[in-house]
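Trainee: starting from these lines, generate the structure:
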Amino acid sequence: MPEAPAAALLVESFANTVDVELGTDALDTADGVTAWLTGNGLLPDGHRVGPEDHALCLRLRTGIREELGVHVGDAADAALLAGAEQALRELPVLISVGAAHDGVLTPAPDLPPVRKALAALAIAWSELAVTGEAARLKRCAEHACAWVFWDASKNRSRRWCSMRVCGNRAKARRHAAKQAADRRP
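Mentor: Below is the predicted model of the structure:
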């Protein structure tokens, strides 16, 4: 089973800051975004997220979650994807060739610290998209869950974050629906 690369772990963690099942959102406030970015080593201590950057962060996360939730036969919400696309346009990155850089893509040097942190998330997403690994990052097909997970299956066919919980719920519902349909005259 392929292990998730660092970029996938970061995007997965970012997407899972909202917990549909519990109804919680770690990024529901600017302070929450500050704490998450700082806690993940993206934002140096002492910097605060303002209202505009908070909104930008939420647009980016919402679009990524929407893209990760597209299952075979489903269509993504175009407005949510457009919001993320707009957010990405506000987070410019540069291509670098020097060995002094951690990677080929770097946040634009003139970005303020919070935007650099958000640009690092954009870079992580782009690494997954370019390598095709974004297809292994998925949102659970169980709508009451919607947890983002790394699909380590060989054929990339996993649909649920947990077969024991979410997969079992879906199968039980299908079975109950089939039983009800069979009982109808």
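
Trainee: can we go C-alpha only for contacts and neighbour counts from here?
Mentor: Will do.

Trainee: and the gap between residue 92 and residue 98?
Mentor: Separation of residue 92 from residue 98 (CA to CA, to the nearest Å): 18 Å.

Trainee: more neighbours, the two?
Mentor: residue 92 (20 against 9; other CA atoms under 10 Å).

Trainee: and the residue lying closest to the more buried one once chain neighbours are set aside, what is it in contact with?
Mentor: Nearest non-adjacent residue to residue 92, counting by CA to CA, 6 or more residues apart in numbering: residue 108, 5.7 Å away. The contact partners of residue 108, by CA atoms under 8 Å, 6 or more residues apart in numbering, come to 91-94, 116.

Trainee: the structure of the following sequence is requested for comparison with the preceding one:
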Amino acid sequence: MQLEENGFDTWAPPSPGLVRDFVNSYEPQEDAESLDSATALRDWFAARELVPASARMTADDVAAARRIREGLRAVLLGHAGHEADDEGAARRALDAELARLPLRVSFDADGGLRLTAAGSPFERGIAGVLDAVRRSEAAGEWERLKVCARDTCRWAFYDASRNHARRWCSMAGCGNYIKMRRRSADRAQA
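Mentor: Predicted coordinates:
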């Protein structure tokens, strides 16, 4: 397991890792948005070889990417066994965005199924993220991608634990915080 200085587990197989990184392009706890412009969105996709570095994105693409990202975060919240933070609005917005995408199913050179889009650079880039979801599911890795149970965090992580029961992005950070709050509440009730 690889840990960054902040204690986050950084390891994940490639496909869930791509989805995790997309979801983590917004850091709720610090209100830090990485996809804050069309250029930033293009650069995010280009860094992962989903679109060429010369691709053009629009403000509408940024808004759609954010709705898809937050819908995926809501799905991953469900993987961790929690209710959606917004009564399902993010998942409905995700479904609406997906309905607009001109996705195609094709076979790659090895005969494997893949999702693609022949439309705009944004559509091709987001199809790459969605294809990573498909690959994750096919490999049995999708349910292991979760978001932190701490309601102020919601950082996405890959649960590599044996029993797939991990609930926090970092035991040293969010896990300890939640456990200390529970102990304090239990003492107050006693």
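
Trainee: which residue lines up with the residue nearest to residue 92 of the first structure in the second structure?
Mentor: By TM-score structural alignment, residue 108 of the first structure lines up with residue 117 in the second structure.

Trainee: same question, residue 93 of the first structure
Mentor: Match for residue 93 of the first structure (TM-score structural alignment): residue 103.

Trainee: hang on, its match packs against residue 126?
Mentor: No. Taking contacts as CA atoms under 8 Å, residue 103 of the second structure lies outside contact range of residue 126: 9.7 Å.

Trainee: hmm, back to that, and the match of residue 93 of the first structure, what does it touch?
Mentor: 115-118, 127.

Trainee: what's the answer for residue 134 of the first structure, then?
Mentor: 8, 125, 128.

Trainee: go on, residue 167 of the first structure?
Mentor: So residue 167 of the first structure contacts 142, 159-161 (CA under 8 Å, 6+ apart).

Trainee: please say which position in the second structure it maps to.
Mentor: If you follow residue 167 of the first structure across to the second structure using TM-score structural alignment, you land on residue 175.

Trainee: gap between its match and residue 156 of the second structure?
Mentor: Between residue 175 of the second structure and residue 156 of the second structure the computed distance is 14 Å (CA to CA).

Trainee: go through the contacts of residue 108 of the first structure and flag which are in strands.
Mentor: 93-94 (DSSP state E).

Trainee: circling back: most neighbours out of the contacts of residue 134 of the first structure, which is it?
Mentor: In the contacts of residue 134 of the first structure, the most neighbours by other CA under 10 Å go to residue 8, 21 neighbours.

Trainee: who's in contact with the most centrally placed residue in the second structure?
Mentor: The residue lying closest to the centre of the second structure (CA atoms, centre = their mean) is residue 23, at 2.9 Å. Taking CA under 8 Å, 6+ apart as the contact definition, residue 23 of the second structure lies against 69-70, 72-73, 155-156.

Trainee: where do the helices sit along the second structure?
Mentor: 14-23, 38-47, 59-79, 89-100, 121-138, 176-189 (DSSP state H).

Trainee: give the buried residues for the fourth one.
Mentor: By neighbour count with 16 or more other CA atoms under 10 Å, helix 89-100 of the second structure contains the buried residues 90-91, 93-94, 98.

Trainee: dump those to JSON lines, plus distance to residue 187 of the second structure.
Mentor: Below are these laid out as JSON lines (distance: CA to CA, whole Å):
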{"residue": "90", "distance to residue 187 of the second structure": "37"}
{"residue": "91", "distance to residue 187 of the second structure": "38"}
{"residue": "93", "distance to residue 187 of the second structure": "42"}
{"residue": "94", "distance to residue 187 of the second structure": "42"}
{"residue": "98", "distance to residue 187 of the second structure": "47"}
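
Trainee: out of these, who's nearest residue 45 of the second structure?
Mentor: Using CA to CA, residue 98 is the member of the buried residues of helix 89-100 of the second structure that lies nearest residue 45 of the second structure, at 17.6 Å.

Trainee: and that closest one, how far from residue 170 of the second structure?
Mentor: Distance, residue 98 of the second structure to residue 170 of the second structure, using CA to CA: 31 Å.

Trainee: do the same with residue 84 of the second structure
Mentor: From residue 84 of the second structure over to residue 170 of the second structure (counting by CA to CA), the distance is 21 Å.

Trainee: so which of the contacts of residue 167 of the first structure wins on neighbours?
Mentor: residue 160 (23 neighbours).

Trainee: okay, now the nearest residue to that residue once chain neighbours are set aside: neighbour count?
Mentor: Distances taken as CA to CA, 6+ apart put residue 140 closest to residue 160 of the first structure, at 4.5 Å, once the chain neighbours are dropped. Counted with other CA under 10 Å, residues neighbouring residue 140 of the first structure total 23.

Trainee: can you check residue 29 of the first structure too?
Mentor: 16.

Trainee: for the counterpart of it in the second structure, give its distance to residue 58 of the second structure.
Mentor: Aligned counterpart of residue 29 of the first structure in the second structure: residue 37 (TM-score structural alignment). Separation of residue 37 of the second structure from residue 58 of the second structure (CA to CA) stands at 8 Å.
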